[in-house]
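Enquirer: return atomic coordinates for the entry below.
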Amino acid sequence: MLFNVVKYAPIIEKARTSFWFVPSVMVFSSIILAVASVYFDASYINNSKLKIPLIYAIDVDAIRSLLGTIAGAMITVTSIAFSITIVALTLASSQFGPRLLRNFMMDPGTQVVLGAFISNFLYCILVFCAISFEAPYTFKPGLTVVIAVLMTCISVGVLIYFIHHVAKSIQADVVIDDVYEELQNAIQNLFPTNSKQQNFAENSALIEPDVSQRHTQLKVAAKCSGYVQTIDQQALVTLATKHNVLIECCLRPGDFIVKDAVIAVVHSNMAVPKTLINDAAGKIILGARRTPVQDPEFAIHQLVEIALRALSPGINDPYTAITCIDKLNAVLCGLTKRNFPSPQDFDQAGMLRLSCKVLTFRDIASAAFEQIRQQANRDVAVTIRLLDSLHNLIMEAQNDEHKHFVFSQTKMIEEQQNKLSLAEDDLKTINKRVASIYSVSK
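Expert: I've put the predicted structure just below:
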């Protein structure tokens, strides 16, 4: 249910892409664990006849020394882990682009590792303070020490995992696949399958009130400059139904808007309360950066940026660019089997309540191919893979829009290559693939 996610999407996005949320939850849990274990040792073990010599026969001074050693080791390992993380972020920023830092920061593995080390350190400090109390608050530690040792053993395993995880996470294929998986998840949430096509057709056949017949127009202005992160369409439809108006949204997620610019227009035949303007503006969330919640082009641009950096003279890594093209091709082939959202939303009575800008197949496909095609005009291997991808796409095409995009891209590639001085065999290979694409339409 997309509209449920939209309401809390900005908060969820900030929490997922931060290094503080998961570690904070783990630190809070370690505080509760320390208090509970100390309370158990002090209240139940001291007042019961239960004796476990192997655990409760350890000298308190030895326990205090052990906890101090563990705490010192954990804070040292934590600083090392933070240093490794910063190095990985710096490398990722220079090799894949600064926008990919978001993907590294939202990695749950890194967040859990940092939280585990800090939690272990804080637990040992709290227990160290508890066993230092003087009478009548003294107690025989046992369970608290066992938990501290277990947490330390787990932290050792976490450290080994972290080293492996960092070495793996900065590999180009892993980074590309992570972006691809996020893009696929966004597409599944935003675009329905063909099984829902009948519902769209029925909605489009409903009688729509003409906008020109509504005499009153109120403009909704942006309260700040920024990117459109989410639009709560369900809430806008409910709001429009409540006041018997038509809301025309002038932008879509991913668009940039400046302060006081018009983001929506309210059409009505009667006077509407001024609170409607603020309510409508509150359903359109603006932020300093784009998010993939309702903006699949965001992840598309991430893959394109990786490909463009790989094709730059400074890096010159065509294989990474080819991998990005393969992932983009898989996404576009999948999109040919899905329906794009309707630009119109109706209430339960069949009245048009919301009109908004929506993405089309050509918008996404152009974002995926245009810049790579322009940058790869002198790289024969990448050009050939682009043509192979276009051939795969024309084989999956479901309508004229899909076919027109493939033919237009193929024609531009053909024109670019004919203007270059290429080897005869390379030119034949390219022309052969171009001919295979054109032959599909015959």
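Enquirer: C-alpha from now on. contacts and neighbour counts both.
Expert: Fine.
Enquirer: can you give me the strands in the stretch 251-400 of the chain?
Expert: Along the stretch 251-400 of the chain, counting by DSSP state E, counting those that start in this stretch, strands occupy 256-257, 262-268, 284-287, 344-346, 352-355.
Enquirer: may I see the ones you listed organised as a markdown table, with distance to residue 8 and mean neighbour count added?
Expert: Below are the strands of the stretch 251-400 of the chain laid out as a markdown table (distance: least, C-alpha to C-alpha, whole Å; neighbours: other C-alpha atoms under 10 Å):
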| stretch | distance to residue 8 | mean neighbour count |
| --- | --- | --- |
| strand 256-257 | 21 | 18 |
| strand 262-268 | 21 | 21 |
| strand 284-287 | 10 | 21 |
| strand 344-346 | 22 | 20 |
| strand 352-355 | 21 | 24 |
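Enquirer: now those strands as CSV including distance to residue 231?
Expert: Output for these, formatted as CSV (distance: least, C-alpha to C-alpha, whole Å):
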stretch, distance to residue 231
strand 256-257, 13
strand 262-268, 11
strand 284-287, 5
strand 344-346, 13
strand 352-355, 12
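Enquirer: one more sequence to fold, the one below, so I can look at both together:
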Amino acid sequence: MKNYLNNAINYFIKLESKIAFYPTLMSLGGLFFAFIMYYFESLGISSYLVEHAPLLVVNDTDTARSLLTTFVAGLISIMVFSFSLVMILLNQASSNFSPRVLPGLISNRRHQVILGIYISSLLYSIFTLVAIEPNGNEYQLPGFSVLLAIVFMTVCLGAFIYFIHSISQAIQVNNIIDKIFSTAITRLEVLIDAEEEYKTDFPDTSNWHVLKSFKSGYFQDLSSNNLIDIAKANHCKIEVIPVKGTYILKGAPIVKYNVDLDEDFVKQIEASFLYSKSELIEDNYVLAFKQITEIALKAMSPGINDPGTAINAIDYLTDLFLLRMHKNDRGCYIEDSQPIIKVGTVTFSELLYSVMAALRTYCKHDIIIVAKLFNMLKYLLINNTKYSEHYKEAVLKEVENLYQDTLKNHSNSTDLNRIELMYNEFLTYNSNT
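Expert: Prediction:
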């Protein structure tokens, strides 16, 4: 039962990122509130307010109909315009930056809430309009409900103004990169805080039982609580083979375990793997490196030619790599100071190589970007003194790769001298440390 509950929670978290999630909930709320007002009107709330607070009641049938009809037509127009702006935002972000940033923009909660305000107010106004009787008088007219519709319409106008401001900010590349960066920082800090030092290495898994994938898809997330419960219940150790974000083919090995498990536990392990077609940084911080790198590469394409954006992206990558150096290259879940679950992770050297390989390929012709990459690697090397020696070797390897590529793509003597100077700084620092 607990496993099903964990799966339901994980499914809800994924559903929350959909663009229609909050609008749907708020629409149901608007509909429910309209029926609540039906009930209060049947109790005579409008007739009571006509006698004691007439300013809070719209007691003219024609005025009420005109207002509500105008509200319905105006809200539909606002919704069409707002949805059009969202589509324009997504299209521009996809063409100018990277298609991978779309899930993050779609899951923008502020835009979802604003769209939800529109739809819930629209439904409330429609049902309030239906409640007006053809020959109603001041006692039959839902005057207080009409006043509330005016209040909701005022809120919608304020939300529309905020929406215009928000959408104009969301389309700016600096804000897109900053959101990706902030989300990745939060995820990395959670992983770093959750790490515990242990002295015992994870056992050799070469002869363990192997569980193969029952379907194909992108390995988006893992229900770790389920696996921990299974490992504790069976007194076993589990290794998760694939890395988050990779595409798993049907029949590929995904899990190894060191004891015989019955069919029920095997099915629970399979249910712990969450497959998805979208990518969310909240689940996998590596996607932030990929997305920021792709934004930098797109900025350096001939069609856009925006080296300033590429420089900003490299600054954010530098900060992310520096924080990543605080994290171990191995991922484990600990129980009683012993690792019981080993999780496949992207090592620092692999991550640095994948980012630098792409930047070297598409930016090596620009001496300004090359200098920025040398500065990034220099900063990582200087701040590596208290971290793993493997991290230092990975940085020095990328320095050598960058140096070789840039020499082959520059012929100007000034540029070559600058490249040699930056490279010699690394050699000098390395020899002194």
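Enquirer: relative to residue 162 of the first structure, which of the strands of the stretch 251-400 of the first structure is closest?
Expert: strand 284-287 (32.3 Å; C-alpha to C-alpha).
Enquirer: residue range for the closest one in the second structure?
Expert: On the second structure, the counterpart of strand 284-287 of the first structure by TM-score structural alignment is residues 273-276.
Enquirer: try stretch 246-253 of the first structure
Expert: Residue span in the second structure matched to stretch 246-253 of the first structure, by TM-score structural alignment: 237-244.
Enquirer: list the buried residues of that stretch.
Expert: Judged by neighbour count (16 or more other C-alpha atoms under 10 Å), stretch 237-244 of the second structure contains these buried residues: 237, 238, 239, 240, 241, 242, 243, 244.
Enquirer: stretch 430-442 of the first structure too?
Expert: Buried, per 16+ other C-alpha under 10 Å, within stretch 430-442 of the first structure: 430, 431, 433, 434, 437.
Enquirer: stretch 198-205 of the first structure too?
Expert: By neighbour count with 16+ other C-alpha under 10 Å, stretch 198-205 of the first structure contains the buried residues 203, 204.
Enquirer: and the nearest residue to residue 115 of the second structure once chain neighbours are set aside, what does it touch?
Expert: In space, and not counting its chain neighbours, residue 115 of the second structure is closest to residue 23: 5.8 Å by C-alpha to C-alpha, 6 or more residues apart in numbering. For residue 23 of the second structure, the contacting residues are 112, 113, 114, 115, 116, 117, 119, 120, by C-alpha atoms under 8 Å, 6 or more residues apart in numbering.
Enquirer: can you do 6 Å?
Expert: 112, 115, 116 (C-alpha atoms under 6 Å, 6 or more residues apart in numbering).
Enquirer: what is the nearest of the residues you listed to residue 169 of the second structure?
Expert: Comparing these against residue 169 of the second structure with C-alpha to C-alpha places residue 112 closest, at 15.7 Å.
Enquirer: returning to that earlier point: got the buried residues of stretch 237-244 of the second structure as TSV, with distance to residue 171 of the second structure columns?
Expert: Converted to TSV, these look like this (distance: C-alpha to C-alpha, whole Å):
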residue	distance to residue 171 of the second structure
237	47
238	44
239	41
240	38
241	38
242	34
243	31
244	28
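Enquirer: residues near the corresponding residue of the second structure for residue 221 of the first structure, how many?
Expert: Using TM-score structural alignment, the partner of residue 221 of the first structure in the second structure is residue 212. Look at residue 212 of the second structure: counted by other C-alpha atoms under 10 Å, it has 16 neighbours.
Enquirer: gap between residue 212 of the second structure and residue 253 of the second structure?
Expert: Going from residue 212 of the second structure to residue 253 of the second structure by C-alpha to C-alpha, to the nearest Å gives 4 Å.
Enquirer: then residue 363 of the second structure?
Expert: Distance, residue 363 of the second structure to residue 253 of the second structure, by C-alpha to C-alpha: 37 Å.
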